[in-house]
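Student: Starting from these lines, generate the structure:
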Amino acid sequence: MKRVLGIVAFCALLLTGCSSDAEKLLFESFEEKLVNEDYEGLYLLLSSESQQAITKEDFITRYTNIYSGIKASNIDLEMGEIDTENKVIPFSLTMNTVAGEVNRSDFELPFIKEDKELKVIWSESLIFPMMESGDKVRVSTQTANRGSILDRNGEALASDGTLVTVGIHPAIFDEENRDNKIKELANILDISEETITKKLAANSNPDYFVPIVDLLPDSPKLTLLENRRKEGILTQSKQGRIYKNDEAFGRLLGYIRPISEEELKADEEGIYTTASMVGKAGLEQVYETTLRGINGVEIYIERDGTKVETLALKEAQHGEDIKISIDSYLQTTVYQKMNGEKGSATAVDPTTGDILALVSSPSYNSNWFTTYMTKSEQQHREEIQFADEKNRFATLYSPGSTFKLITAATGLENGTLDPIEIKTINGREWQKDSSWGNYHIRRINAQTNVALKEAVKYSDNIYFGMNALEMGSEALIKGAEQFTIGTDLAIGYPIKQSQISNNGTLNRDILLADTGYGQGEIMVSTLNMALAYSALSNSGNIMAPTLILTDNHQPSVLKESVISTQNLSILQDAFSAVVEDSDGTGHLAKIDGIKLAGKTGTAEIKSSQGETGSENGWFIATDLDSSNVSIAMVVEDVQEGLGTLGVVSMVKEVLLDYLK
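Tutor: Sure, this is the predicted structure:
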């Protein structure tokens, strides 16, 4: 009897082992087909009753839609202990999705034996445990806000907001007066009639809303377009980017536009989608990774129109705001006074280094790129030959005579320039010796006896050429470096780095002498020169320029004591004479009650002496009493009528408005 019982027990053990192997094989087959997206093969594992409940096509479509919709990847299944009594294989599943990782340990794979094979008893719970027939898997996007760009006073220069779309309901619009309404719309919106007719022609359903243009919410055009639904003219709200409605800010702020195919391919982190808007120019582009928001995603089960369970959730990450040092009032004032002339202007606070204005003229309205450009605006851009496409505040210019401050300061600090020494200069041309051949330095003034103050006031090129030769190339190069020439200013915005010469040396006498009065090969930005003159208003120190304001930012000195105490008053006296004295080249900028130091400059752009080239006009001024602002402005092609005095007048008007 004991022997019989032993045999029975052995057989039962053998059968259990065989059964376990079959169940394991079933699970492994299920796993392999799910992981490899072989939904047709997965369907073949289903029991006959399960296959009667859902067709192969519906089964494949359901899995495909759900798994592709949630962007399932890296799917991994782990089998638990088999429940032979209830014929269930418990398992856990992990996968990566568009909303992050899904990790569930409550899956159950029920099975049944059919024709000596184990088959899966399938239901929606094998997609996700809580699912029932008729449930839907939804993917919801939580839109992240893009960070705002704020000026120094917290005013929004760029922010997310509500735009208004003007559109047409063709079925109603076409009922009567179609042509007249098209003409009226074209006139109000300042667009061509063809723009409207093309958009209407591209629409195939007369009951569809046909968008024509987007407008800012405070656009005066809206007053002529509201409450006209009965005529088929409609307005709808949409989210968009709104910029300060002022051309003065365009080149600085830039704009956002739809992401390109190339940019999308380069997005290894998978942050962007085909619908993403990204910075294409200006601060919007430079600070894209700071400003951009990363949309959140939720995957959830919906039953009868109601969310019943969240499967995965990735919270939206809103973009960060950036605050810049720009004074919006001053930025607008400078731009307006430049009156569309091609050029650049930069204003800084001498005592903090804060950049108060950073202007490129002409510029564009950033809202053109998030709403539309009117026909008049397009025509104007054509008339100025698209001059607004160049960012001039990031461009380098020859400084002309404005460089004489740096030559004078360097000579004083090195002891090679005696401010009261009188140089005797005869005529308006001079050369060191006959080795210069036909080349001469030329000046406009004709004074014979010239000391520093007169040389500055009358902008004597020969005097400064002589002094450059006396101090030598090494001293002038080091002096220029002290005034930020060749220094990476690192303001958080790409501005070309200035240079003393093309190769960094002044190894020829003519080049050295020319550099001394601001010609040669020296190239600077208006930021370089605004900083240089700020030393006159800040005890001889140049502060580190700041564009991006952070919570913990503290002003710091970039170049300390570039003008020593004993030389500061000498230079203040000389460069204030340019403005204060009636015969100074910048006297036009004199403002009663405000003491300014400054310098005019005319940079000749030509390949060789004797040629007729273009001229860029400069004026730089800094207020010595209050030390509120140092401003440098350059205007291109002043030989065409404006003249350098026109630039002086522009700066004066800015300072009158800002300081008074």
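
Student: Going by C-alpha atoms from here, please, whenever you check contacts or count neighbours.
Tutor: Fine.

Student: Please name the residues that touch D174.
Tutor: Counting by Cα atoms under 8 Å, 6 or more residues apart in numbering, D174 touches G232.

Student: what do you get for Q519?
Tutor: 398-401, 603-604.

Student: From R303, how far out is K606?
Tutor: 77 Å (Cα to Cα, to the nearest Å).

Student: Of the two, which one has the most company?
Tutor: R303 (16 against 12; other Cα atoms under 10 Å).

Student: Check which helices and strands the longest helix anywhere in the chain is in contact with.
Tutor: Longest helix in the chain, counting residues (DSSP state H): helix 2-35. In terms of contacts (3 or more Cα pairs under 8 Å, 6 or more residues apart in numbering; DSSP states H and E), helix 2-35 is packed against helix 39-44, strand 73-79, strand 117-120.

Student: One more, so I can put them side by side:
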Amino acid sequence: MSPRKRITMHDHAAEASLFKRRALFTFACVIIMVAILLGNLYHLQVTSFTDYSTRSDDNRIRVLPLPPSRGLIYDRNGVLLAENQPFYSLELVPEKIKDMNATLDGLAAIIEISDEEREDFTKSLKHHRRFKPLTLKSRLSEEEVAIFSVNQHNFPGVEVEAGLKRHYPFGGTLTHALGYVGRINSRDREALERSGEWSDYAGTKFIGKQGIEKFYEPILHGKPGHLEEEVNNRGRSIRTLKVVEPKPGQDIYLTIDLKLQQKAMELLDGRRGSIVAIDPTDGGILALASSPSYDPNQFVHGISGKAYSELLNNRSRPLINRATQGQYAPASTVKPIMALLGLEDGAVTEKTRIWDPGFWQIPGVEHKYRDWKRWGHGWVDVYHSIVDSCDTYFYDLAYKLGITKISEFMTQFGFGQPSNVDIYEEASGIMPSRDWKRARYKQPWWIGDTISVGIGQGYWTTTPLQLAAATAILANKGKRFTPHLMKAMTQEDGTLKTPTDEMPPLVLKNPKNWDIINNAMRQTAHKSRFNDANYTAAMKTGTAQVFSVAQDAKYDADNIDENLKDNALIVAYAPYEKPTIVLAVVLENAGWGGANAGPIARAMLDEYILREPKEQPKK
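Tutor: I've put the predicted structure just below:
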């Protein structure tokens, strides 16, 4: 009997349900995949369009910074003091040069390259990014540029760069006022990065290092621009796409009178010293001369190590700005202000007289404080004390006043503190006090210290600028201005802005005291250097000792070392009725103030007051 055939029953409903679920799952997967694809497309085409577009452009668009041209500097009469001159430099890109030594040898064969230039280049190469150009020679003549251009095909990775470089047409005449610019170094970059200003120096290689150039760097530098150009896969330029022009730095005008500055440097004639002249009507500095000086152009182009070492080790210290950093005992130049304090305090009156036998003693003490006139001046009042510069009078006055009153009063004239002049290179000097000596030397203040301060000696030191500013307050009868070098600056609309910083005036209890002191200074001038002048002037000389002479010893200028000779000083202003110029002169180790600094003061005032109005300075 044959086997029975098995019959399979199909559940069509179940199969249909299973197929439907599988179809829905497959469709859902397709939808999800399409959604993911569309999402990625949206992300690429919309959300990240800018990012990927920029990346694409970076492969074909090169952005080159365009450095701004530096602002020019003029004197108060519009004479150009700092300009920009075209220059050519030889630049090498290390990563494009296969054999650096062979390249350097080949360049030296056609262009004069000193051993020092090559050595400096080699040293800089060790810490330099290989894809950035590095300067081998900073000053190429037009002949050298032409020679290299003919041979450039033999030196891949070497190019001549053209640009503008700072130039100071008057050389060392204005160095300590103008300062100079130099190449940006690592310290400059760190400072710019900390201040968030590094981006403003894209393409810029120079920055202000000293003086006005440094103080007004943000104004003079300007803002960089940029150039966008399309390049091929080899980096060669195809076309320029966009140019954003740089914003040039602002031009500035100084209060400096170039002709007067030139006269000051001529009178100093390389001797160690300083001359400062101020316009008392607004505090503008007319002359800021420090001698000896140096040519700032050598720092712009890159000073050699040997030349810098010579400046640094020079015993006359030409790198120091004596006008603002030199610290000298003011000596008798501050006697008028001491007398003014005595009148204000009531320690003396206009008619008070003392007897001067040629010395003064602290009561109960044997030590004698000698007057410069060994036989004395006899009876002396406030007028004669200034006109004859009687030391004994001021020994006695200082004893009556005490150091606290002296220090507090002199501080109001700017002694012992920065003048806030618009250059960074400034010393504050020393206006001694009890607290100052205890903090500095951990010693008490002795009465003998006060006696020395009474004639502008002892611990008291001042800068020529401080001395001129204090004399300006006397000439102005209490009106005070912050000394400044900036007169005006150019604005975008072409107008000029003149900053003036007037401080609260110094008010006396008895304004007549101003007239007493100024009249005594006028008598001093009439009695000596200005008795035949065509204008009225006021002055006070000073002779500052740089070492102490023993009690019974005699100062012998002919038999001591030059660096131990007295400093010669003078302060003066004119015209007496309405002053337009105040000056201070300091000559180091020159001897007697009246004989040595006096003729310089007379020549300076003659130059400024009697000059022809249309006469212009020469380069």
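
Student: Could you figure out how far the longest helix of structure 1 is turned away from strand 73-79?
Tutor: Counting by axes from the mean of the first three to the mean of the last three Cα atoms, to 10 degrees, helix 2-35 of structure 1 points 170 degrees away from the direction of strand 73-79.

Student: Nearest spatial neighbour of E502 of structure 2, chain-adjacent residues omitted?
Tutor: Nearest residue to E502 of structure 2, sequence neighbours excluded (Cα to Cα, 6 or more residues apart in numbering): F481, at 4.4 Å.

Student: Could you give the number of residues near the counterpart of G492 of structure 1 in structure 2?
Tutor: Aligned against structure 2 by TM-score structural alignment, G492 of structure 1 finds its counterpart in D422. Look at D422 of structure 2: counted by other Cα under 10 Å, it has 18 neighbours.

Student: Would you confirm that D422 of structure 2 contacts E213?
Tutor: No - assessed by Cα atoms under 8 Å, D422 of structure 2 is found out of contact with E213, at 10.4 Å.

Student: From Y576 of structure 2, how far out is the counterpart of I522 of structure 1 in structure 2?
Tutor: The alignment partner of I522 of structure 1 in structure 2, by TM-score structural alignment, is W460. For W460 of structure 2, the distance to Y576 of structure 2 (Cα to Cα) stands at 28 Å.

Student: okay, these two: which has more neighbours?
Tutor: When neighbours are counted by other Cα under 10 Å, W460 of structure 2 and Y576 differ, and W460 comes out ahead with 24 against 19.

Student: Pretty sure the more buried one sits against M431.
Tutor: Yes - counting by Cα under 8 Å, W460 of structure 2 does reach M431; the two are 5.4 Å apart.

Student: Where do the strands of the stretch 351-500 of structure 2 begin and end?
Tutor: Ranges of strands in the stretch 351-500 of structure 2, per DSSP state E, counting those that start in this stretch, are 354-356, 359-361, 368-370, 378-380, 480-481, 486-490, 496-497.

Student: mind checking which of those strands is nearest G283 of structure 2?
Tutor: Closest to G283 of structure 2 of those, according to Cα to Cα: strand 480-481, at 5.0 Å.

Student: so where in structure 1 does that closest one end up aligned?
Tutor: With TM-score structural alignment as the criterion, strand 480-481 of structure 2 aligns to 542-543.

Student: For L80 of structure 2, which of the strands of the stretch 351-500 of structure 2 is the nearest?
Tutor: Closest among these, using Cα to Cα: strand 486-490, at 13.7 Å.

Student: Can you find which strand in structure 1 contains the most residues?
Tutor: Criterion DSSP state E: the longest strand present in structure 1 is strand 100-114.

Student: tell me the angle it makes with helix 2-35.
Tutor: Using the same axes, to 10 degrees: strand 100-114 of structure 1 against helix 2-35 is 130 degrees.
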